[in-house]
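Visitor: Quick one: sequence plus predicted model below, questions after.
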Amino acid sequence: MSNITVFTTVFGNTDPLHEPASAGGARFVCFTDQQIRSSKWEIVQMPPQAAPTRAARMMKTLSHKTVDTEWSLWIDANFTLMVEPEKLLKYGEFVNFIHRDRTRISDEAREIIRLRKAMPDATMRQLAAYQADGFDTKASPQRALSCNGVILRHHTPQVVALNELWAAEIDKHTLRDQMSLDYCAWKLGFEISRWPGLHDRNPYFQHKHYRRPTNDY
């Protein structure tokens, strides 16, 4: 039996589920409140979510609680896995993409506000709190921003601590997980590893963009 679970969520009117091109021996689990059929994903039916984005974020961040295997691979439903998951374990204990367009959460905050993905006042409060703590300041700017569509995690104590702090920051501030992850890693002195390439140009995952509904912030 494989020691990795690939998991995703489909809550509310959001991305359709994609079948992986190669499953290997891993378990593939989709948590959903929709009526979905799949030949490769195990569908775990959930009750309708009053706040689907928040529910998905908590399951995503707290991977060590969502699945019971040593490793997990979170994959947004708009990605297709093209290789056996076991081939990815060599990349590190916590692996995601570097952001294609931005390097700083200060720039991310402005984009979140422009796209109306979170309330402006909450977004700016979050940014101000992180900068007051010394993260992404004018004197010491952030040099790489995470892109969290696909995350590999080895559930070591250090990764569990990062997961827990990340979930707490999302609960405290906005639901935009790219605003909080790099701050949490910096706070804990944890170095995130990166996938080769970018989220839309890489050897392991295919990405398809969909127009998503407004978030429940």
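Guide: It's in. On a predicted model such as this, the values are computed, not experimentally measured, just so you know.
Visitor: okay, CA-based contacts and neighbour counts for the rest of this
Guide: Fine.
Visitor: Check the offset of stretch 134-149 from the chain's centre.
Guide: Once both centres are worked out by CA atoms, centre = their mean, to the nearest Å, stretch 134-149 turns out to sit 17 Å from its chain's centre.
Visitor: Kindly check the end-to-end length of it for me.
Guide: Length of stretch 134-149, first residue to last, CA to CA, to the nearest Å: 26 Å.
Visitor: Repeat that for stretch 171-191.
Guide: 23 Å.
Visitor: Go ahead and name everything in contact with it.
Guide: Residues outside stretch 171-191 that contact it (CA atoms under 8 Å, 6 or more residues apart in numbering): 53-54, 57, 105, 108-109, 117-118, 122-123, 126-127, 130, 135, 145-148, 158, 162, 165-166, 169-170, 192, 217.
Visitor: try it again with 7 Å
Guide: Contacting residues not belonging to stretch 171-191 are listed as 54, 105, 108, 118, 122-123, 126, 135, 145-148, 162, 165-166, 169-170, 217 [CA atoms under 7 Å, 6 or more residues apart in numbering].
Visitor: Let's verify I36: helix, strand, or coil?
Guide: Three-state call for I36 (DSSP: H, G, I helix; E, B strand; the rest coil): coil.
Visitor: Distance of it relative to E19?
Guide: Taken as CA to CA, the span from I36 to E19 is 12 Å.
Visitor: ok, now W195?
Guide: Counting by CA to CA, the gap from W195 to E19 is 21 Å.
Visitor: For stretch 193-208, list every residue counted as buried.
Guide: Residues of stretch 193-208 classed as buried: S193, R194, W195, L198, H199, Y204, F205, Q206, H207 (neighbour count, 16 or more other CA atoms under 10 Å).
Visitor: should've said stretch 166-181
Guide: Within stretch 166-181, judged by 16+ other CA under 10 Å, the buried ones are 166-167, 169-170, 173-181.
Visitor: I'd like the list of those that fall within strands, please.
Guide: In strands, judged by DSSP state E, none of the buried residues of stretch 166-181 are found.
Visitor: In addition, the following structure is provided for comparison:
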Amino acid sequence: MTVHCGFVRGKKPGQGTGFDIKDDDLLEMEQCRELVVASAIFGYYDMIQHPRNISEFSKANACFYMFVDEETEAYVKNSSSMYNDNKVGLWRLVVVRNLPYEDPRRTGKIPKLLLHRLFPNVRFSVWIDAKLQLVADPYLLLERFLWRKNTTFAISRHYRRFDVFEEAEANKAAGKYDNASIDYQIEFYRNEGLTHYSPAKLPITSDVPEGCVIIREHIPITNLFTCLWFNEVDRFTPRDQISFSTVRDKIRAKVGWMPEMFLDCERRNFVVQAYHRELLEQMIASGRRAPSATDQPSRKLRPGSRKAPPAKKPAVKRKKEKKSSPRRRLPKPGAMAMGVM
């Protein structure tokens, strides 16, 4: 069986495929053999987030690649003092030309879901959306989410939604994509057997991922999963949360494999979310400071709630006064004798 997996117009990924990469970059990418940490910025949509708490072992053995278009590269060159020989901090920048899609979000799904095509010799990968800052060592992520659970693919659940139909409505309400395209995709999946999520689907814990982080081993079954997932993104909308469960369920029905879905609160332990570039620039222009991950939210009263009680004044210690209460007197011996008689 032949499964198309992106880059179908060229000889190999990055050459004449509509996602073109220089030969020097392709050659260096082929030298990456153990672990790759990857991200992408297209359309100058995000600011580069620099990983923190990375061990010397990871710096020596893992590859850190950031895929960018020419617009983003030009901005980084002019604005970053850390730019040096196509590197910004730990990130090695790979400039992609001849982009296959006008929508930067859809273009970003190519490195996100097809890393095994771009890095043919890599064993493991960690994908991080560009809006996130990695704050934990990538080998710790492999140990925590793959090796400890004896699984090959890990992704976090959505923090709020479990049902694809609810996710589609939320995407429409937020204007993530045009409503007609989302409705068409959902109706297509419904006709293929998609149902609402319920406890009857256990051990499946959710139908909706928070797809900003993917941790996986590059083996045939995970490669097949992301190939088929990318084909859905290419065919329908780029909202990969909508197509995730359909691809997962079809593979699970055939071979019994499915990805591990961990809690979103666990994801927040190793990545910090930043703001998209436009929103961040608006906040800076208005004089507002972007809250950091360590900021604590202020406690405000909700509308209609009671007013908070005033702060208590410190108690003033006073000298203890001697009470003038009468002491109990014992009766005289004679009186006691008279009472007994």
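Guide: Here it is on my side, so go on. None of these values were measured; they are calculated from a predicted model.
Visitor: would you list the buried residues of stretch 166-181 of the first structure in a markdown table and tack on distance to G12 of the first structure?
Guide: A markdown table is the format used below for those (distance: CA to CA, whole Å):
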| residue | distance to G12 of the first structure |
| --- | --- |
| W166 | 23 |
| A167 | 21 |
| E169 | 24 |
| I170 | 20 |
| H173 | 22 |
| T174 | 19 |
| L175 | 16 |
| R176 | 18 |
| D177 | 19 |
| Q178 | 21 |
| M179 | 23 |
| S180 | 24 |
| L181 | 24 |
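Visitor: Those residues in helices, which ones?
Guide: W166, A167, E169, I170, D177, Q178, M179, S180, L181 (DSSP state H).
Visitor: Quick check: the aligned residue for the third one in the second structure?
Guide: What it means is E169 of the first structure. Per TM-score structural alignment, the equivalent position to E169 of the first structure in the second structure is E232.
Visitor: The closest residue to that match other than its chain neighbours and N179 of the second structure, how far apart?
Guide: Leaving aside its chain neighbours, E232 of the second structure sits nearest to S243 (6.4 Å; criterion: CA to CA, 6 or more residues apart in numbering). S243 of the second structure sits 16 Å away from N179 of the second structure, going by CA to CA.
Visitor: which element is I214 of the second structure on?
Guide: strand 209-217 (DSSP states H and E).
Visitor: With H64 of the first structure instead?
Guide: Per DSSP H and E: helix 63-66 holds H64 of the first structure.
Visitor: ok, average deviation of that helix from the second structure?
Guide: Once fitted to the second structure, helix 63-66 of the first structure is off its aligned match by 1.6 Å on average (mean CA distance after the TM-score superposition for the first structure).
Visitor: In the second structure, what stretch matches that helix?
Guide: Mapped onto the second structure using TM-score structural alignment, helix 63-66 of the first structure spans residues 115-118.
Visitor: Show me which positions of that stretch end up buried.
Guide: Of the residues in stretch 115-118 of the second structure, those buried (16+ other CA under 10 Å) are L115, H116, R117, L118.
Visitor: Columns distance to D129 of the second structure on top of these, output as CSV?
Guide: Shown next, in CSV, are those (distance: CA to CA, whole Å):
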residue, distance to D129 of the second structure
L115, 13
H116, 17
R117, 18
L118, 17
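Visitor: and which of those residues is nearest to A337 of the second structure?
Guide: Checking these against A337 of the second structure with CA to CA, the nearest one is L115 at 107.8 Å.
Visitor: So for the closest one, what's the nearest residue that isn't a sequence neighbour?
Guide: S125 (7.6 Å).
Visitor: wait, that neighbour sits on V36?
Guide: Yes. S125 of the second structure is within contact range of V36, at 4.8 Å (criterion: CA atoms under 7 Å).
Visitor: How many residues are close by T9 of the first structure?
Guide: 28 (other CA atoms under 10 Å).
Visitor: Please tell me how far H218 of the second structure sits from K87 of the second structure.
Guide: Distance, H218 of the second structure to K87 of the second structure, using CA to CA: 25 Å.
Visitor: which residue is nearest the middle of the second structure?
Guide: For the second structure, the residue nearest the mean C-alpha position is C212 (3.7 Å; CA atoms, centre = their mean).
Visitor: Now do the same contact list for the equivalent of that one over in the first structure.
Guide: Aligned against the first structure by TM-score structural alignment, C212 of the second structure finds its counterpart in G149. Residues counted as contacts of G149 of the first structure (CA under 7 Å, 6+ apart) are I75, D76.
Visitor: The residue located most distally from the centre of the first structure: what secondary structure?
Guide: For the first structure, the residue at maximal distance from the C-alpha centroid (CA atoms, centre = their mean) is A139, at 28.4 Å. The three-state assignment at A139 of the first structure reads coil, by three-state DSSP.
Visitor: ok, now the one 3 residues further on?
Guide: Under three-state DSSP, Q142 of the first structure falls in the coil class.
Visitor: what about the residue nearest to it when sequence neighbours are not counted, how many neighbours?
Guide: Distances taken as CA to CA, 6+ apart put D136 closest to Q142 of the first structure, at 4.6 Å, once the chain neighbours are dropped. Using other CA under 10 Å, D136 of the first structure is surrounded by 21 other residues.
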